[in-house]
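**Q** below are the sequence and a predicted model for it; my questions follow.
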Amino acid sequence: MKKLAQKGQIIEKPTDVLKSHYVLEFLDLKEDNRYSESDLETGIINKLEHFMLELGKGFLFEGRQRRFTFEGDSFFVDLVFYNRLLRCFVLFDLKIGKLTHQDIGQMQMYVNYYDRKVKLEEENPTIGIILCKEENKTVIEFTLPENNNTIFAKEYKAILPSKEELKKQIG
């Protein structure tokens, strides 16, 4: 406890900087309205400073809709950040619905591409975060290897949960 008080949070592994979920209330997306992944991305870019504060320490914005092409097919990573504390790229894929195994496979391809073609030898492995409206723990369990340290699914809330919802999460 004394060490934590003196030095603050010590970052040793990717999960040390990732939150269990993110609250994106500052985007002003209403739960009852239908919005697209593009609306979500535009909202984040328009309020990038707020989003980066929500992410936490060490994040630097690198770009949006980063394109890479192979064998004539183009792919786009929604948001690319670099975390200077982890010394690695952090890729975000934005999903407005429930997580699927296809989402995880797509992110695995993005992470593999960045690790093999973009990152420098001295940098740590790329991290992929699928920011989704609803996680699917069983899909995560059976799609990702047990020792996974690079791909994460994180829920977001467009509005702060009610007191009742917070009690359910805690309780």
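**A** Nice, I can see it.

**Q** contacts and neighbour counts: CA atoms only from here.
**A** Fine.

**Q** hmm, residue 99 is touching residue 135, no?
**A** Yes. Residue 99 is within contact range of residue 135, at 5.4 Å (criterion: CA atoms under 8 Å).

**Q** roughly how far apart are residue 85 and residue 93?
**A** 21 Å (CA to CA, to the nearest Å).

**Q** of the two, who's got more company?
**A** Between residue 85 and residue 93, residue 93 has the larger neighbour count (other CA atoms under 10 Å), namely 23 against 15.

**Q** what about that one, which SS state?
**A** Using DSSP: H, G, I helix; E, B strand; the rest coil, the secondary structure recorded for residue 93 is strand.

**Q** ok, and here's another one to check against it:
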Amino acid sequence: MSLILGHITKFLLELGKGFAFVGKQYHLEVGESDYYLDLLFYNIILRCSVVLELKNIKFIPEYAGQLNFYLLAVDILLKSEEDNPTIGMLLCRDKKKIETEFAPLDINKPMGVSEFVLTEELKRSL
């Protein structure tokens, strides 16, 4: 994967004006958990961070959620008031058109996350 990372890094740096390489496997700490962005750039012209996630396998919808999480984390932890919202790019080895189109649709819909505890009765029945 590091050979791929090297080529993509070189490619993005040559893409055009304004891209500054911030880091690879860029560490973010959210709560008590550690996360590592594959590549993080800052575009001076757009005044925003750019997160690039690389997947060496086919696209699955969970990747869109992961990237959305990273974008929010960068906006909260790194973005200054003068910066625009973070942009994300996901590069996969293969993608199925319909899954790729559906995954990011309405990603901003209201959602909640909760936790559950199995009762002893439920544990026995499982």
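**A** Nice, I can see it. Note that the structure is predicted; figures quoted are calculated from it, not measured.

**Q** before we move on, the earlier item: which neighbours do residue 99 and residue 135 of the first structure share?
**A** residue 153 (CA atoms under 8 Å, 6 or more residues apart in numbering).

**Q** tell me the secondary structure for the spatially most central residue of the first structure?
**A** By CA atoms, centre = their mean, the mean C-alpha position of the first structure lies nearest to residue 129, the distance being 3.1 Å. For residue 129 of the first structure, the assignment made with three-state DSSP gives strand.

**Q** how about the helices in the second structure?
**A** For the second structure, the helices defined by DSSP state H occupy 2-15, 62-77, 97-102, 120-125.

**Q** and these, which is most packed in?
**A** Of all these, helix 62-77 carries the top mean neighbour count, a mean of 17, counting by mean count of other CA atoms under 10 Å.

**Q** so which bit of the first structure is it matched to?
**A** The counterpart of helix 62-77 of the second structure in the first structure, using TM-score structural alignment, spans residues 102-117.

**Q** quick check: closest non-adjacent residue to residue 124 of the first structure.
**A** Once flanking residues are discounted, residue 124 of the first structure sits nearest to residue 88: 5.0 Å by CA to CA, 6 or more residues apart in numbering.

**Q** that neighbour -> the second structure?
**A** Under TM-score structural alignment, residue 88 of the first structure pairs with residue 48 in the second structure.

**Q** quick one: the strands in the first structure?
**A** 21-23, 59-70, 73-83, 88-94, 127-132, 151-157 (DSSP state E).

**Q** cheers, nothing more for now.
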